[in-house]
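J.: No sequence on hand, only this structure:
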């Protein structure tokens, strides 16, 4: 099926959301079946101890510990609001930030970062001016709290955007007025259905009825993620396998024996890699063993990689080529690996 469909349902008894693009699984969100704080959750935390050598501090959270970078000037016992920025690696504290953001479908409220801004993806000058005028109407003149109008606001009805701005400003003000002194959850992190509504573009079709995963073959697509092999078309394929130290990606030409087989396989792998990593929840260091191709073609492969990851919402640094001809990336650990979710 051509086009984009979004499916909201359950998988293995957990809330799940899947985005299908042209018949292929493009993104997947599944809720973990444990008490792990979800990225985006906002807590009142208490500084436990500073760690000068690491440039941060350990902070107490309800039932756990967080690690806050850039904790200069903080003292033990100090209470502050923090936001979970990712999942903790085994045996490590939960990563948190002292600059919480309040994010919804159309707006991001940025306390301590004044100014009203519009997403660069909105190119139309009239639309940009209209959104800025709407922000001033709802929020008044810029103060210490800023606003970012997201790309989705460009096509949304103005009353819907206005309602979103007002709701996020009210939530931010409520949290900022908090004067408690003990660790406490202030704003829960979004579940997969909320994340899909907040971050995914409007699809060609939306399916929300119970059982639609099975009806539309989404269950089978998720089951297939347990196999490291990703078919790339034209007989090409790649293997995506996480290890303790890194994610290893091996690109293969398969049945293609043409002179340009290596380049074609590498380009196909570069385009498919973001979705393969997203759906498996993989991050950290990623090493890609490209199929053999002339050295002069590396620039083309790198350009395709840059374009593919530019459209990906998860921060990924393209580190470049190694002396052995591998390509390395560093990707933010924003999600739990699918293997870990399904084991809980």
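T.: Alright, I've got the coordinates. Not measured: the values here are computed from a predicted model. Residues are numbered from 1 along each chain as shown.

J.: From now on I want contacts and neighbour counts done on CA atoms only, so please keep to that.
T.: OK.

J.: mind checking the SS state of the closest residue to residue 22 other than its chain neighbours?
T.: In space, and not counting its chain neighbours, residue 22 is closest to residue 2: 4.2 Å by Cα to Cα, 6 or more residues apart in numbering. Under the three-state scheme (DSSP: H, G, I helix; E, B strand; the rest coil), residue 2 adopts coil.

J.: Okay, residue 2 and residue 203: tell me how far apart.
T.: According to Cα to Cα, to the nearest Å, residue 2 and residue 203 sit 11 Å apart.

J.: Which one of the two is surrounded by more residues?
T.: Using other Cα atoms under 10 Å, the more surrounded residue of residue 2 and residue 203 is residue 203, with 14 against 10.

J.: quick one, what contacts the more buried one?
T.: Contacts for residue 203 were tallied using Cα atoms under 8 Å, 6 or more residues apart in numbering; they are 3, 4, 5, 6.

J.: With residue 162 as the reference, measure out to the closest residue to the first one other than its chain neighbours.
T.: The spatial neighbour of residue 3 that comes closest, neighbours along the chain excluded (Cα to Cα, 6+ apart), is residue 22 at 5.1 Å. Residue 22 sits 33 Å away from residue 162 when distances are taken as Cα to Cα.

J.: re earlier: how many residues are close by the residue nearest to residue 3?
T.: Neighbours of residue 22 (other Cα under 10 Å): 12.

J.: Which single one of the contacts of residue 203 is nearest to residue 122?
T.: For the contacts of residue 203, the residue nearest residue 122 by Cα to Cα is residue 4; the value is 20.6 Å.

J.: what about that closest one, how many neighbours?
T.: By other Cα under 10 Å, the residues close to residue 4 number 19.

J.: Contacts only, for it.
T.: For residue 4, the contacting residues are 19, 20, 21, 22, 203, 204, 205, by Cα under 8 Å, 6+ apart.

J.: now the helices for the chain?
T.: Ranges of helices within the chain are 125-139, 158-176, 192-199, 212-215, 218-223, 261-280, 298-310, 338-343, based on DSSP state H.

J.: Give me the distance between the third one and the centre of its chain.
T.: The chain centre lies 11 Å from the centre of helix 192-199; the measure is Cα atoms, centre = their mean, to the nearest Å.

J.: and that helix, which residues are buried?
T.: Neighbour-count burial for helix 192-199, with 16 or more other Cα atoms under 10 Å as criterion, is recorded at 192, 193, 196, 198, 199.

J.: And here is the other one:
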């Protein structure tokens, strides 16, 4: 199945233990890729009633137990005391050994508004700071807003019907009211975080996007909810009812497999190399077999410009964050250096995550900073073992369960797994394994094998062989 020449396609693959989403452009090119696994459930935007465990007076900060297994970090801890209860919201998930970051200011997001129950103002997006479009929208919604509450208007609100806008305002208020009426247990979750699919459809999907889902139950649920929450996209949700897996069907499976490769090939033989440390990500641009033919300066500029486009794409795909240093091929001419920096800024301009191209250093390195938005893809998908980078146990577990569900023509299944993988499937992934067993009709056994490096699948036909 090809992708529309114009429309962005959003592909949703649901499998036991894991949800994967891919944004594909009109050229069959993978643009963004996201994963949500039971091994790392979402936390962002969750609201909790927590207990103050420790106050760091020198920092003016505190650590709060919110019941997720590790204490969360609150940067502003005025008027708090150890042992006291406090309602907080997760603003940034844990990453690179740092605790989750929380805030006291609660915000509940919808498709068109963000409700701030402790606020007292109305905030407008940059695109609606002034002008006729703002005046029209302000006149429509003013009567629905009440004193003593805060609202942030989202850009998409200008395109929605009054009934949809009014219903969302009512629903957001009700969510907060229901949350605060819950148990007073400490710690406890008052509002669970949205799932990857929920958050993406709410924040990232344009009205012309086509959403394809490979699970009938999820498809029906999304269609029903989007008719109420995002009627502009409800009709664009499709069920992928084909034997071929959805990523293979859209021609992006190989592109996904390459996302943890250390090197990325560029046209005409050039190559990118990615290396990761605790402090930064380093990207090296190498001419490789391309060489510099013809006018050397112009050839190097052309290669660097091509590399800048692919680096921007890889930053989004791999969800790289923090300090990113790019070592481009050395250029002598000042105007070429300026063109390259401008190109890098242009390629990253429309990033959904704040990013800043700091410029080129005296050594010819371009420095980029990007805000962390969840773990980088290599942190989710790989592990360092025996000096090499290998798929993580969680990735192998999900891959095994997917392969089992795609195996046809068998009446019985045996999953032979390495001890650590078998342990994971009996532990953290137990529910995912049971769901796979149910979908296979109960004929699945898990066998631990000390000689197996990862896993293999054996089947029985209906005669028992």
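T.: Structure received. Model, not experiment: these values are computed from the prediction.

J.: what TM-score do we get after superposing?
T.: TM-score of the superposed chains, computed with TM-score structural alignment, normalised by the length of structure 1, equals 0.87; 342 aligned residues with a Cα RMSD of 2.8 Å.

J.: can you redo the helices of structure 1 as a markdown table with distance to residue 38 of structure 1?
T.: Converted to a markdown table, the helices of structure 1 look like this (distance: least, Cα to Cα, whole Å):
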| stretch | distance to residue 38 of structure 1 |
| --- | --- |
| helix 125-139 | 29 |
| helix 158-176 | 18 |
| helix 192-199 | 10 |
| helix 212-215 | 23 |
| helix 218-223 | 21 |
| helix 261-280 | 16 |
| helix 298-310 | 24 |
| helix 338-343 | 13 |
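
J.: Indicate which one of these is closest to residue 58 of structure 1.
T.: With Cα to Cα as the criterion, residue 58 of structure 1 lies closest to helix 158-176 of these, at 21.5 Å.

J.: what's the counterpart of residue 340 of structure 1 in structure 2?
T.: Following TM-score structural alignment, the counterpart assigned to residue 340 of structure 1 within structure 2 is residue 379.

J.: What distance do you get for the closest residue to residue 95 of structure 1 other than its chain neighbours to residue 316 of structure 1?
T.: Spatial nearest neighbour of residue 95 of structure 1, chain neighbours left out: residue 67 (5.1 Å); criterion: Cα to Cα, 6+ apart. Remark: distance between residue 67 of structure 1 and residue 316 of structure 1 (Cα to Cα) = 21 Å.

J.: higher neighbour count, those two?
T.: Using other Cα under 10 Å, the more surrounded residue of residue 67 of structure 1 and residue 316 is residue 67, with 23 against 20.

J.: what sits against the aligned partner of the more buried one in structure 2?
T.: Aligned by TM-score structural alignment, residue 67 of structure 1 pairs with residue 73 of structure 2. By Cα under 8 Å, 6+ apart, the contact set of residue 73 of structure 2 is 61, 62, 63, 64, 99, 100, 101, 102.

J.: returning to what we had before: please work out which of the helices of structure 1 is packed deepest.
T.: helix 261-280 (a mean of 22; mean count of other Cα atoms under 10 Å).

J.: Distance to residue 220 of structure 1 for the contacts of residue 4 of structure 1 - can I get that in TSV?
T.: Putting the contacts of residue 4 of structure 1 into TSV (distance: Cα to Cα, whole Å) gives the following:
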residue	distance to residue 220 of structure 1
19	14
20	13
21	15
22	16
203	21
204	21
205	19
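
J.: Let's see which of the residues you listed end up in strands.
T.: If you go by DSSP state E, the contacts of residue 4 of structure 1 have 19, 20, 21, 205 in strands.

J.: which ones are touching the residue opposite the first one in structure 2 once aligned?
T.: Taking TM-score structural alignment as the criterion, the aligned counterpart of residue 19 of structure 1 in structure 2 is residue 23. By Cα under 8 Å, 6+ apart, the contact set of residue 23 of structure 2 is 8, 9, 10, 11, 30, 31, 32, 33.

J.: Can you tell me which of the residues you listed is nearest residue 189 of structure 2?
T.: Of all the contacts of residue 23 of structure 2, residue 189 of structure 2 sits closest to residue 33, with 28.5 Å by Cα to Cα.

J.: surely the closest one meets residue 317?
T.: Yes: using Cα atoms under 8 Å, residue 33 of structure 2 is in contact with residue 317, at 5.6 Å.

J.: give me every residue that touches residue 37 of structure 2.
T.: Residue 37 of structure 2 is in contact with 17, 18, 19, counting by Cα under 8 Å, 6+ apart.

J.: The last one and residue 214 of structure 2, how far apart?
T.: When Cα to Cα is applied, the distance between residue 19 of structure 2 and residue 214 of structure 2 equals 11 Å.

J.: Would you mind listing the residues touching both of these two?
T.: Common neighbours of residue 19 of structure 2 and residue 214 (criterion: Cα under 8 Å, 6+ apart): 12, 13.

J.: Quote the end-to-end distance of stretch 208-221 of structure 1.
T.: End-to-end for stretch 208-221 of structure 1, by Cα to Cα: 17 Å.

J.: Show me the contact partners of that stretch.
T.: Outside stretch 208-221 of structure 1, the residues touching it (Cα under 8 Å, 6+ apart) are 7, 8, 9, 10, 11, 18, 25.

J.: Apply 7 Å and report the result again.
T.: The contact list for stretch 208-221 of structure 1, computed with Cα atoms under 7 Å, 6 or more residues apart in numbering, reads 7, 8, 9, 25.
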